[in-house]
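Undergrad: quick one, structure for this:
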Amino acid sequence: MKLYYLPGSCATVPYVALEWIGEPYEAQAVTHDYIKSAEYLVLNPQGQVPLLVDNDLVLTQNIAILTYLDNLFPEKKIFGSKTARDKAKAMKWLAFFNGDLHKAFVPLFRVPAYAEGNEELTNEIRKDAAANVIRMLSIADEYLTRHIHFGEQISVADVYLFVELRWCKMLGLDLSQFANLQAFYQRIAADVGVKTVLIKQGISE
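TA: Just a heads-up that it's a prediction; the model follows:
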């Protein structure tokens, strides 16, 4: 089983899941240039990570990869539980972090082509995007007033939000108003699997 990833990207989530599972796997760091190469595009025409190859199976998209790993190794409880009900709760948050929140970051990393060269428009787009990220994080912070994790125990949903909180730090977004998220970040950062994967990616906290 082989995972292709960009360091610090959302591919960190299945990387941590593989570490939790504890079975042999290979993780290959790639560059932005490589994922746009003809060689890589044969595997993933979208030119994105994560990409998981398991013998003749080639999987893209985090939710598909994580669901596959959970089905292979249900006893590892990467969704925080073995029950359908509780796994669905974690899946709901994973979908929120993977779909809604992740998408909100896009203009902060790369402004739309129509805004290139227009500083005023670029600043306005980034301001709106940052406000949208903060709005969604407030939903997660409020949930954490009553919960420790986004599943019954630590799960891939937690790791996905952890990765996105790292992006907030990189982007200089002010999260000081979110005491619950700050405590959550420290809890997830202390997980052995998370720490191991960050070290393997050459990332320090």
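Undergrad: CA only for contacts and neighbour counts going forward, please
TA: Fine.
Undergrad: mind naming the longest helix for this structure?
TA: Using DSSP state H, we find that the single longest helix of the chain is helix 119-143.
Undergrad: list of residues touching that helix?
TA: Contacts to helix 119-143, defined as Cα atoms under 8 Å, 6 or more residues apart in numbering, come from residues 101, 104-105, 107-108, 111, 115-116, 173, 175, 178-181.
Undergrad: and if you look at stretch 99-111?
TA: Identification of contacts with stretch 99-111 by Cα under 8 Å, 6+ apart yields T122, I125, R126, A129, A130, N132, V133, M136, E164, L171.
Undergrad: and the strands in the protein?
TA: For the chain, applying DSSP state E gives strands covering 2-5, 26-29, 51-54, 57-60.
Undergrad: TSV please, covering these and showing mean neighbour count and distance to K89.
TA: Putting the strands of the chain into TSV (neighbours: other Cα atoms under 10 Å; distance: least, Cα to Cα, whole Å) gives the following:
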stretch	mean neighbour count	distance to K89
strand 2-5	22	26
strand 26-29	14	28
strand 51-54	19	24
strand 57-60	15	23
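Undergrad: this one next, for a side-by-side:
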Amino acid sequence: MLQYLGDHFVPALVPANGTLERARLQEILNYLAAEYHKAWTPLFYLAKGADATDAQRPVIARQTYLNGLLADGRDYLLGNDFSVADTYLFAVTRWSVNFGISLEAQPALQAFMARVEARPSVKAVLKAEGLPELFNKA
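TA: I've put the predicted structure just below:
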């Protein structure tokens, strides 16, 4: 769906069809959907007051992988260009705050979150939705 929306409404956020860059976008979107997003599911079904430690482990493992991708100096998942994949990673990773998962052990991912949150378009969306900034606190 993100690729469709990008293609039709914000082409700058998706690489051109048929390119290696587009294949890399599909690769990271598949990982985010099939591995990262899915890893959060147990946290949404914990009994109230239950210890979340075991349920957090799969999320933290995937955050460690994503941190490794970002630790090579790139600004965004596909390099230096912001893409629809970055919007997905940002939205899901914001849940870390709600579920008590610190990003301190993931400095590249933490820096990514601050970088995305600082984008004017993201600031505008957060404001419109009444959501606080979580990664660029003064």
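Undergrad: returning to that earlier point: which among the contacts of helix 119-143 of the first structure end up buried?
TA: The neighbour-count test (16 or more other Cα atoms under 10 Å) marks L101, A104, F105, P107, L108, F178, N180, L181 as buried among the contacts of helix 119-143 of the first structure.
Undergrad: grab the most central residue of the second structure for me.
TA: L89 (1.4 Å; Cα atoms, centre = their mean).
Undergrad: now do the contacts for that residue.
TA: L32.
Undergrad: aligned to it, what sits in the first structure?
TA: Alignment note: L89 of the second structure maps to L161 in the first structure; criterion TM-score structural alignment.
Undergrad: R119 of the second structure too?
TA: So, by TM-score structural alignment, R119 of the second structure is matched to D191.
Undergrad: again, but for G6 of the second structure
TA: By TM-score structural alignment, G6 of the second structure lines up with D70.
Undergrad: and that match, how many residues sit next to it?
TA: Applying other Cα atoms under 10 Å, we find 19 residues neighbouring D70 of the first structure.
Undergrad: just the helices in the first structure please.
TA: In the first structure, the helices defined using DSSP H lie at 12-21, 38-43, 62-72, 84-95, 102-109, 119-143, 156-171, 179-189, 192-200.
Undergrad: and of those helices, who's closest to K2 of the first structure?
TA: Nearest to K2 of the first structure among the helices of the first structure is helix 12-21 (9.9 Å), distances taken as Cα to Cα.
Undergrad: quick check: the gap between the residue nearest to the centre of the second structure and L46 of the second structure.
TA: The gap separating L89 of the second structure from L46 of the second structure is 23 Å, by Cα to Cα, to the nearest Å.
Undergrad: can you tell me how far T41 of the second structure is from Y65 of the second structure?
TA: Counting by Cα to Cα - T41 of the second structure and Y65 of the second structure are separated by 18 Å.
Undergrad: wait, I meant K48 of the second structure
TA: To Y65 of the second structure, K48 of the second structure is 29 Å away according to Cα to Cα.
Undergrad: alright, that wraps it up for me.
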